[in-house]
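A.B. asks: Below is the sequence, then the predicted model.
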Amino acid sequence: MGTPKHDVFQAIADPTRRRLIRLLAEQELPVTEISKHFPMSRTAVSKHLRILNEAGLVQKKKAGREIRYKTQPDPLLEVKRWLAYYDRFWDNKLASLKYHLEQEQKED
């Protein structure tokens, strides 16, 4: 596939693109159908799809005269791995909160 032109994190930073990924995870659709789900022009939707495609997050294929898109979730593993590193901080905070709440209950 080669090196993506767009960074996965930049691609998913936009809420519209996150919605596109979710929509296309459910089904493969052409731009005309995708555009019906967004309050913007087909050209604007196409631009978002191009960025997602260049980041490897959506795959396009020609089906007759139309191009259909679907989610390609593999690049999201990079995001998952990055977030997993920070899980330990959340786990520590939750454990600390639990401890403090239990101490307050003992004092009551």
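C.D. replies: Cool, the structure landed. Numbering: from 1, shown residues only.
A.B. asks: Please make it C-alpha for all contacts and neighbour counts, starting now.
C.D. replies: Noted.
A.B. asks: Distance check, the residue most central in space within the chain against V79.
C.D. replies: Nearest residue to the geometric centre of the chain (Cα atoms, centre = their mean): R18, 4.5 Å. In this view, R18 and V79 are 13 Å apart by Cα to Cα, to the nearest Å.
A.B. asks: same check, this time on T43
C.D. replies: 28 Å.
A.B. asks: Can you give the contact residues for stretch 26-43?
C.D. replies: L20, V45, S46, E66, I67, R68, Y69, K70, T71 (Cα atoms under 8 Å, 6 or more residues apart in numbering).
A.B. asks: what sits against the third one?
C.D. replies: S46 makes contact with V31 under the criterion Cα under 8 Å, 6+ apart.
A.B. asks: Put this next to the previous one:
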Amino acid sequence: MNTQTQNAFRALADPTRRDIVQMLAVKDMTIAQLTDRFDMTRAAVKKHLTVLSDGGLISVEARGRERINRLEPQGMAPVLDWLSYFDQFWDERLADLKKAIEGTQK
């Protein structure tokens, strides 16, 4: 597994960060807006945002004094690519099972 994929999985490993990703999927938000939705300090939210940024899942844009956090959907690509292997794996296994069951029913 490459570093980009590891960073994306690390970012998604925490339930708070997954919640942040879901919120940013709806709209771009500042750190203050995100902090209002969690029972934690601004510094703690900032740490979560840093991990999400390192994982390529969000980007941060400075607008004046505010920093706007935006979901970067393409950051999910390494995770989806890794998981797609298992989709194919199970599709093949289930197809084999179906053939075996159908073969015994004749």
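C.D. replies: Cool, got the structure. Bear in mind the structure is a predicted one, so any value in this text is a computation, not a measurement.
A.B. asks: Report the TM-score for the pair.
C.D. replies: Remark: TM-score between the superposed chains equals 0.78 [TM-score structural alignment, normalised by the length of structure 2]; 100 aligned residues with a Cα RMSD of 2.5 Å.
A.B. asks: hang on, the earlier thing: give me the subset of the contacts of stretch 26-43 of structure 1 lying in helices.
C.D. replies: L20, V45, S46 (DSSP state H).
A.B. asks: re the thing from before, distance to H37 of structure 1 for the contacts of stretch 26-43 of structure 1 - can I get that in CSV?
C.D. replies: Shown next, in CSV, are these (distance: Cα to Cα, whole Å):
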residue, distance to H37 of structure 1
L20, 9
V45, 10
S46, 13
E66, 18
I67, 17
R68, 15
Y69, 14
K70, 15
T71, 16
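A.B. asks: Separate out the buried members of the residues you listed.
C.D. replies: L20, V45, R68, Y69, K70, T71 (16 or more other Cα atoms under 10 Å).
A.B. asks: Just give me the closest of those residues to V58 of structure 1.
C.D. replies: Set against V58 of structure 1, the nearest of those by Cα to Cα is T71 (4.3 Å).
A.B. asks: The closest one maps to what in structure 2?
C.D. replies: Using TM-score structural alignment, the partner of T71 of structure 1 in structure 2 is L71.
A.B. asks: Count the residues that sit near the nearest residue to that match once chain neighbours are set aside.
C.D. replies: Nearest residue to L71 of structure 2, sequence neighbours excluded (Cα to Cα, 6 or more residues apart in numbering): I58, at 4.4 Å. I58 of structure 2 has 24 neighbouring residues, counting by other Cα atoms under 10 Å.
A.B. asks: Just tell me what I58 of structure 2 corresponds to in structure 1.
C.D. replies: By TM-score structural alignment, I58 of structure 2 lines up with V58.
A.B. asks: quick one: contacts for its match?
C.D. replies: V58 of structure 1 touches I21, L24, L49, L52, Y69, K70, T71, Q72, P73, counting by Cα under 8 Å, 6+ apart.
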